[in-house]
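Asker: Fold the following and give me the result.
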Amino acid sequence: MESIKVALLGFGTVGQGTFELLVKNGDLIANRVGAPLQVTKIYVRNKAKYSHIALPEGTQFVESVEDVFTDPTIQVVVEVMGGTTFARECVEKALTLGKSVVTANKDLLAEAGPFLLDLAAKHKVDLRYEASVLGGIPIIRTLYESLAGNRITEIVGILNGTTNFILSNMTEKGAGYQEVLAEAQALGYAEADPTADVEGLDAARKLAILSSIAFNRRIFFEDVSVEGITKIDATDIAFGKEFGYTIKLLGIAKETKKGLSLNVHPSFISSDHPLASVRGSYNALYVKGNGIDDAMFYGRGAGSLPTGSSIVGDVMEVAKNIRTHHLGALQPFYFSEKNLYASGKIESSYYIRILVDNSTGVLAKVATKLAEQRISVQAVTQRNESETTSTIAIVTSSCPRSYIVNVINAFNNLRVVREVGSVIPIMAD
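Answerer: Here you go, the predicted structure:
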């Protein structure tokens, strides 16, 4: 049976993992697809860099991407270069030429996913992107297909393995942020420039992609409110343990009668919650729907082979569609109204840590400011730091975020308050 020809754009960590699986599991893949898959061209900028790699017969490196686009035998293009400029040009050109595309590029999809899906539908080809979110965890297809009959009301996830590794180690070792970040970089979990991870940008892109599917909206990266983990202190983690909480960087998308809220931020969760047990560089997603109730998906969120596994699964689905003449069947559908809910109106309990004078009546003054903003207190603890200073840790009742902003301003105007340290939302069970 004639093979289905595939091209790779890029041959980095993920590209090599994808190629390895396509070759190593070739017989199994051919059996399940009904036809063999053959990678015939691999686009790289410098072939000499890969001169030590022996390619199988029929596969070649090319230094011009036009060699891929002008080859009429290539039906599937796998984009694993990253970036949002050249990669977008390549994806758009492939789709326009009638070549289906599989990509792991979360940056591109968070910026232009709905537009690219429309383009694929227009040209009656497939655009698949399972590997763009949570690596080897099959969540995109699950939302599109298995849970398609559910009205999803909430998705909550640990969407970034680097930050989960950092926060897990801070929790278990009592170490500070900078110390654990250096360890993560030494082990290869964090990049030399970790900004995208630790500032929550990577998680926000993934949340935008998931939310587009889960809530039938045209959601983009800029729709997500983002806060990273760089201000988290070992002191906050220790207080959290006293209150029965574990800290995680969470992506939370929730639909209510008031609208859709999209947020990435550090959050305390009950130490009994399933997400609290997700340690190290693992990822997890918690989904609530009106049919399934609650479901959790857990696994490796990155890496050469886990991500490659998702890409290969997508390539196989596209290949099946080529064989059965069903390309372009996955149509994008979106509600016309986005209806986003302002972050200041989102209600939650909060943890607040403040450094105050160690003197009589300070706690009463703090309580008065909370009462003035109509914020009640669920728990409070005070710890003397020295003869002159104390730390007060407060857990509030549920209230709008705007109330918390107001009370922080009030605290900053109190002479007895030396510093407002941390303000961390607490996710309801």
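Asker: Could you use CA atoms for every contact and neighbour count after this?
Answerer: OK.
Asker: what about residue 68, neighbour count?
Answerer: Neighbour count of residue 68, defined by other CA atoms under 10 Å: 24.
Asker: thinking it is in contact with residue 40, fair?
Answerer: No: counting by CA atoms under 8 Å, residue 68 does not reach residue 40; the two are 9.2 Å apart.
Asker: structure for this one too, so we can compare:
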Amino acid sequence: MAAKVGVGLLGLGTVGGGVASILQNPDERHPLVGELELIRVAVRDLNRPRPVALDASLLTTDPSAVIQDPAVDVVVEVIGGLEPARSLILQAIAAGKSVVTANKAVIARHGQEITEAAAAAGVYVLIEAAVGGGIPIIEPLKQSLGGNRINRVSGIINGTTNYILTRMAEEGAAYDAVLKDAQELGYAEADPAADVDGLDAADKIAILATLAFGGSVDRAAVPTEGISGLQGVDVDYANQLGYGVKLLAVAERMAVSGDPLPLSLRVQPTLVPMDHPLAGVNGVNNAILVEGDPIGRVMFYGPGAGAGPTASAVVADILNIAGIRQASDGPGKVDPLLAAGSWRPCALADSGDIRQRHYVRFKTKDAPGVIGNVGGCFGERNVSIQSIVQFNASDAGAEIVVITHEVSQRQMNEALEAIQALPEVSGLAAHLGCL
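Answerer: Sure, this is the predicted structure:
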């Protein structure tokens, strides 16, 4: 029988506890789970109550003791944050240990450094749990879809914001009230900025873009807008016009080619047609839509966070490493598909060149000719309009909602500047993306 595969765990919170629970209860799972042995676990406080009962001899407050333990073959990092997580991952690689991590923030910012270190050391760093919780998307992009020319990856990849937007759409509830409920239910943190400001989704789409298109992107340069400024009236207007509103993360290749490959990445509240595959993704669920040639469209859907789904993805990565280790009867040559390092340079395109449809809402006077003047400003800058509708006309004014056809961001900005200069327009009240 092959030797057990030793697992060292950095962190025993929600996800770490879920991983430990699976390893401690292998019955009715894949037989290889029974060949995984939890060797050491690093925690901050030895006396803190644990989500899973473990022998005290397994616990330590020193992460280095886990990494340097000769019985540990795979180090699992689930402590989160940038540091010391990044340094511990690199320390494990230097010690010749493969790493499994759920840390999207580290991978989005330091993935290239970590990948290069792993390649030099001949070990794996697997990240399935970093995006989409329990949804298998990382390995499909690296392997199953490897024969495709990927054109676009888009998705709902933050469960907190999707829960909030679902409640706003279905109940007409106000953003602040739903956010408070989400915090009480544990869907949102006390400080929800990473979720509601789109930062979490931006980390994830940067990772997906790197895998889909073959090269790392600058996470700090990804245009990011969250939902904290979204008003319920726009969710309602979108619904009346046949759309839902979702916080979408999008990565796509530009129409032009080049070296480096130009990519468009963005995170923003976006109108989604009701018949679109992503429109029916509600609550805390996530979904990622991959579009490529020759496969067409495929969608990955499921729970995007939580102890169970994320721990499932972590253990799947451990099993990948363990399977290769046992098949080769020990550490061996790294599988290039499983490791999936960068293979070409990519760069974010100029934001002015990004093309998409837009939803905009203006506050105006209720006067003859306003819609014509607004439409004229768009037309003079070659911005084609799909629909233009006036809402809530009264003595106090009116609201004009416009949905455009696909147009460059540069043209759109020029048109919006001209419209806001019109004397009958008092302001731009909302500006969202539109599929």
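Asker: Can you calculate the TM-score here?
Answerer: After superposition, the two chains reach a TM-score of 0.94 (TM-score structural alignment, normalised by the length of structure 1), with 424 aligned residues with a CA RMSD of 1.8 Å.
Asker: picking up where we left off before, can you list residues touching both of residue 68 and residue 40 of structure 1?
Answerer: Counting by CA atoms under 8 Å, 6 or more residues apart in numbering, the shared contacts of residue 68 of structure 1 and residue 40 are 7, 74.
Asker: helix/strand/coil for residue 360 of structure 1?
Answerer: Judged by DSSP: H, G, I helix; E, B strand; the rest coil, the three-state class of residue 360 of structure 1 is coil.
Asker: Can you tell me what it aligns to in structure 2?
Answerer: In structure 2, the residue paired with residue 360 of structure 1 according to TM-score structural alignment is residue 368.
Asker: what about its match, how many neighbours?
Answerer: Applying other CA under 10 Å, we find 8 other residues in the vicinity of residue 368 of structure 2.
Asker: and if you look at the one 10 residues further on?
Answerer: Other residues lying near residue 378 of structure 2 total 21 when counted by other CA under 10 Å.
Asker: now swap in residue 324 of structure 1 and tell me
Answerer: Neighbour tally, residue 324 of structure 1, other CA under 10 Å: 9.
Asker: Just after the longest helix along structure 1, pick out the following helix or strand.
Answerer: Criterion DSSP state H: the longest helix present in structure 1 is helix 304-324. The element immediately downstream of helix 304-324 of structure 1 (helix or strand, assigned by DSSP states H and E) is strand 347-357.
Asker: where exactly do the strands run in the stretch 101-250 of structure 1?
Answerer: Shown for the stretch 101-250 of structure 1, the strands assigned by DSSP state E, counting those that start in this stretch span residues 127-128, 152-158, 225-226, 245-256.
Asker: list the helices and strands the last one packs on?
Answerer: If you count contacts as 3 or more CA pairs under 8 Å, 6 or more residues apart in numbering; DSSP states H and E, strand 245-256 of structure 1 packs onto strand 152-158, helix 161-173, helix 201-214, helix 234-243, strand 259-270.
Asker: can you pull out the helices in the stretch 51-200 of structure 1?
Answerer: For the stretch 51-200 of structure 1, the helices defined by DSSP state H, counting those that start in this stretch cover 66-69, 86-96, 106-122, 140-141, 161-173, 177-186, 195-198.
Asker: helices or strands up against the longest one?
Answerer: Of the remaining helices and strands, those touching helix 106-122 of structure 1 by 3+ CA pairs under 8 Å, 6+ apart are helix 86-96, strand 127-128, helix 201-214.
Asker: Need the contact partners of the second one.
Answerer: Outside strand 127-128 of structure 1, the residues that touch it by CA under 8 Å, 6+ apart are 100, 101, 102, 103, 116, 117, 120, 314, 318.
Asker: Grab the nearest non-local neighbour of the equivalent of the fourth one over in structure 2.
Answerer: Spelled out, it's residue 103 of structure 1. Using TM-score structural alignment, the equivalent of residue 103 of structure 1 in structure 2 is residue 101. Excluding the flanking residues, the one nearest residue 101 of structure 2 by CA to CA, 6 or more residues apart in numbering is residue 77, at 4.8 Å.
Asker: so what's that neighbour up against?
Answerer: Contact analysis of residue 77 of structure 2 by CA under 8 Å, 6+ apart lists 9, 10, 11, 85, 89, 99, 100, 101, 102, 103.
Asker: Tell me the one of those residues nearest residue 51 of structure 2?
Answerer: residue 11 (11.6 Å; CA to CA).
Asker: Which position in structure 2 pairs with residue 322 of structure 1?
Answerer: Using TM-score structural alignment, the partner of residue 322 of structure 1 in structure 2 is residue 325.
Asker: do residue 181 of structure 1 as well
Answerer: So, by TM-score structural alignment, residue 181 of structure 1 is matched to residue 179.
Asker: how many other residues sit next to the residue nearest to residue 105 of structure 2 when sequence neighbours are not counted?
Answerer: Residue nearest to residue 105 of structure 2 in three dimensions, not counting chain neighbours: residue 203, with 5.9 Å by CA to CA, 6+ apart. By other CA under 10 Å, 25 other residues sit near residue 203 of structure 2.
Asker: Aligned counterpart of residue 203 of structure 2 in structure 1, please.
Answerer: Alignment note: residue 203 of structure 2 maps to residue 205 in structure 1; criterion TM-score structural alignment.
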